[in-house]
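Participant: Sequence and predicted structure below; questions after.
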Amino acid sequence: MTADTSTRFREFKMPDVGEGLTEAEILKWYVQPGDTVTDGQVVCEVETAKAAVELPIPYDGVVHELRYEEGTTVDVGASIITVDVAPGTGDAPAAPAPAAEPEAEPAAPAAATRTPVLVGYGVAEASTKRRPRRGGPERQEPAVNGHAAPVAEPVAPEPVAPVAAGRPLAKPPVRKLAKDLGVDLATIIPTGPDGIITRDDIRAATAAPAPVTAVAPPAAAAAVAEPAPAVQPGARETRVPVKGVRKATAAAMVGSAFSAPHVTEFITVDVTRTMKLVEELKSDKDMAGLRVNPLLLVAKAFLVAVKRHPDVNASWDEARQEIVLKHYVNLGIAAATPRGLLVPNIKDAHDKTLPQLAQSLGELVSTAREGRTTPAAMQGGTVTITNVGVFGVDTGTPILNPGESAILAVGAIKPQPWVHKGKVKPRQVTTLALSFDHRLVDGELGSKVLADIAAVLEQPKRLITWG
């Protein structure tokens, strides 16, 4: 008996893997037609504007067709792979060729159909229950703990009708504007009729609290850019497509630079004692197995300064014309990766001991460099550190991440002549630069924060007396 082809061949559609994103690029296929797959097996890796994500298949069967080649950008909701869930029961029908730009709305999944979610969470049953909307600017605690939450059922962008998984309501042009500006629709407070997000809401949110999209300081961005395509012999120009992380980074940098009034202050400090403490901590039994470096103590010094001056840890809500004071610190750390500069953050860094901070810092950096950073890990940051010193740079004027109040650039640590106890001696010296949003942080507050960071690094015993 020949199996019903309507139930025999299952279409796996591109899910929304990043909070309202409308497309993703297929980086790599892990299977080919004819391969046997099982429920939950990773079949491909895709890159969104926020991160690279592995997609598990929600069926058992044999791969019938891969609908797109590697390197192709695919709309959310488009079928990317066909699976024969009843192989050997009849001839396969000819599969239709995928459209370059699918326009038709995909059929809603049946109530019992399982849909793919982020790697590490397997598959989930489809549901018609609305997902609770994330908290707005007044939230007091972050909603995530460094791990991606299960995502909504895959659906294509719809005009304005409510959808099953509780996606924010917005028309396709508004979704595109949000994507171009690096704004997460889930964080927007809608002002349109029936809770629809408008263009004005998106523009207002470019200065309001928003999920972090990696914003590269100018000095560091070039050093971690994606590998350029091979240059053809005799060519005078080479064009590089702007997409994925780089496209989101560019949009976020422009949005931040032209919405938040930046002020940058600098200070040069003797960190000789900090460097000695780093060496001592490396042999401390409580730090065994942990990566100890100057960045760890810089991060701790920043957290101490924020504790002493909590008003610096805030964001600007343009829509409500309010300053939102954060009672937690999600500390962003700029990390160079093959796909560009990402800024994941350490959730609730203010509550961590030095060993816990070292462990979180090591995991964050290694995960980013391996390309496994999730979108959730880059959302909700409050302040950020970018270590331009690893590139041999003395300092820079870093651009704020959208929705954050301050970003600290750490320059190269070098031996320099320094007046110490009345004599000129060679000392380990670095330059710090703090950029801050002048709507939130005035010159006095910014200066006090930067001075406190420098004071801790100059006399690290203040980690005990001030911390």
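Facilitator: Cool, got the structure.

Participant: going forward, measure contacts between C-alpha atoms and count neighbours the same way
Facilitator: Noted.

Participant: Strands along the stretch 201-350 of the chain, start to end?
Facilitator: Along the stretch 201-350 of the chain, the segments classed as strands by DSSP state E, counting those that start in this stretch run 262-270, 314-317, 322-325, 331-333, 335-337, 340-342, 345-346.

Participant: Included below, for side-by-side comparison, is a second structure:
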Amino acid sequence: MTDTATSARTPSGGSPVREFKMPDVGEGLTEAEILKWYVAPGDTVTDGQVVCEVETAKAAVELPIPFDGVVHELRFPEGTTVDVGQVIITVDVAPGSAPAEAEAAAVPSQAEQQPAPQAGEQAAPPARQPVLVGYGVAESSTKRRPRKGAATAAPEAAPAGTYYAPPADAAPQEPVNGHSTARPLAKPPVRKLAKDLGIDLTTVRPTGPDGIITREDVHAAAEPAVRATEPVPAAEPAAGTTAATTAATTLGGEARETRIPVKGVRKATAQAMVDSAFSAPHVTEFVTLDVTRTMKLVAELKGDRAFEGLRVNPLLLIAKALLVAIKRNPEVNAAWDEANQEIVQKHYVNLGIAAATPRGLLVPNIKDAHAKTLPELAGALGELVSTAREGRTSPAAMQGGTVTITNVGVFGVDTGTPILNPGESAILAVGAIKLQPWVHKGKVKPRQVTTLALSFDHRLVDGELGSKVLADVAAILEQPKRLITWA
């Protein structure tokens, strides 16, 4: 975000009003949807206080206000998609607050250090950190003032990705201006679920550690309302839908159609897949193979001290096999530069892992995966998956990928024809691993068998190169000792 994110004006006969504009919280994003407001007109806000959560095409992001004052106006309601640069909130500036030119940007586009202040400017607070995907505001030595009318003040810093709430046995607090004076402790996916179900988190009794509200708590709070208002239990809305934006056509009390607005991650994914499918000539090749030895190695590694505390599964060895295959066939790791009509060969591998999340399909990638040891790769995979499931994937984690793995086998599917992630040269689909009859050493025996599918950009990768890569991956998984001899 640039300095244009805030501006000031002074109404005639009134105190100065500061404007906070929608920042570019990623690289080149043009819009974001306001998911939730945490303040209301009349509330007191302080520098660094999170005022709303927005969803971009890449991630959910919390926005802190960069100055002190009293909320004057919220320009857009929840669920509105706002262009970058539009004013989203105005604040009556408190007397003695810092001048406009002295304030730092509220949310940098990436997790990077802020530039040194110019002459005449005040330095930004040292504890100010980028706030991306529910990470929360970093701890600061300065205390936040309580919101207007609050009975108790929030602690100086809440756990990452959560909001302050009193203990479960504390007396409930009265709302101010229709909003609770406390922020319930809940992770972003849980807050999203509560919004979809129309549940006020301040009314939910937490059962998680340290008073954190869980998904089960939200569902438990929703059950009485469902029983009281619906003769038949309603299915949970699909990912990307909200109660406020889903319209149904009914006949005799039964829904016959449901219209789901396409926006956020779902919209970005759809556009990216269309662009990829109709700009890059896709070719997909398949191979069915015996992975019994790989499955035995997975079982052995689980008991290895080097992998203590790490998640070891077949995907780990499949990822390593692909990295070795790329090392043996480096031309596959490239990109097509349409503007300059060049093939850009990458001497590093940022390995993307397709992840199904409550917000839709995300493809974060492991930076410099080629340089990691097997335990390091296991740790990176575990962190990537857990971060994606918790809704904390940052925009930076989804940029710069070179090749991708999509594990459709977890859904019981044999394989598929995956579409390339835009800007990448290849994607490997992994099918379900099943016990099947297989000819082994001249006899039919039950063996662990799977099918791999490799899609590649035929402008960059011809049939020979694509076949070599897929054959190498298969050979390693059939004989995993090749991880040593070929690496």
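Facilitator: Happy to help now that I have it. Quick caveat, the model's predicted, so the values are computed rather than measured.

Participant: Would you report the TM-score computed for these chains?
Facilitator: Here the TM-score for the pair of chains, by TM-score structural alignment, normalised by the length of structure 1, is 0.71; 355 aligned residues with a C-alpha RMSD of 2.9 Å.

Participant: Any chance of the strands of the stretch 201-350 of structure 1 in JSON lines with mean neighbour count as columns?
Facilitator: Listed next are those as JSON lines, based on neighbours: other C-alpha atoms under 10 Å:
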{"stretch": "strand 262-270", "mean neighbour count": "19"}
{"stretch": "strand 314-317", "mean neighbour count": "25"}
{"stretch": "strand 322-325", "mean neighbour count": "17"}
{"stretch": "strand 331-333", "mean neighbour count": "28"}
{"stretch": "strand 335-337", "mean neighbour count": "21"}
{"stretch": "strand 340-342", "mean neighbour count": "28"}
{"stretch": "strand 345-346", "mean neighbour count": "28"}
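
Participant: Now distance to Leu354 of structure 1 too, for the ones you listed, in TSV please.
Facilitator: Below are the strands of the stretch 201-350 of structure 1 laid out as TSV (distance: least, C-alpha to C-alpha, whole Å):
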stretch	distance to Leu354 of structure 1
strand 262-270	22
strand 314-317	24
strand 322-325	25
strand 331-333	14
strand 335-337	20
strand 340-342	23
strand 345-346	13
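
Participant: So which of those is nearest Tyr68 of structure 1?
Facilitator: Tyr68 of structure 1 lies closest to strand 340-342 among the strands of the stretch 201-350 of structure 1, at 24.7 Å (C-alpha to C-alpha).

Participant: who wins for proximity to Thr431 of structure 1 among the strands of the stretch 201-350 of structure 1?
Facilitator: Across those, closest to Thr431 of structure 1 is strand 262-270 (C-alpha to C-alpha), at 4.2 Å.

Participant: how distant is the closest one from the center of its chain?
Facilitator: 26 Å (C-alpha atoms, centre = their mean, to the nearest Å).

Participant: With structure 2 overlaid, how far apart is it on average?
Facilitator: Strand 262-270 of structure 1 differs from its equivalent in structure 2 by a mean of 0.5 Å after superposition (mean C-alpha distance after the TM-score superposition for structure 1).

Participant: what's the matching range in structure 2 for that strand?
Facilitator: Matched against structure 2 by TM-score structural alignment, strand 262-270 of structure 1 falls on residues 282-290.

Participant: Grab the most central residue of structure 1 for me.
Facilitator: Taking C-alpha atoms, centre = their mean, the centroid of structure 1 lies closest to Met378, which sits 2.9 Å from it.

Participant: Just give the closest residue to that one, not the sequence neighbours.
Facilitator: Excluding its sequence neighbours, the residue lying closest to Met378 of structure 1 (C-alpha to C-alpha, 6 or more residues apart in numbering) is Pro344, at 4.1 Å.

Participant: wait, isn't that neighbour in contact with Gly380?
Facilitator: No. With contact defined as C-alpha atoms under 8 Å, Pro344 of structure 1 does not count as touching Gly380 (9.3 Å).

Participant: Looking at the two, which one has more neighbours?
Facilitator: Set Pro344 of structure 1 next to Gly380 and count neighbours by other C-alpha atoms under 10 Å: Pro344 wins out with 30 against 26.
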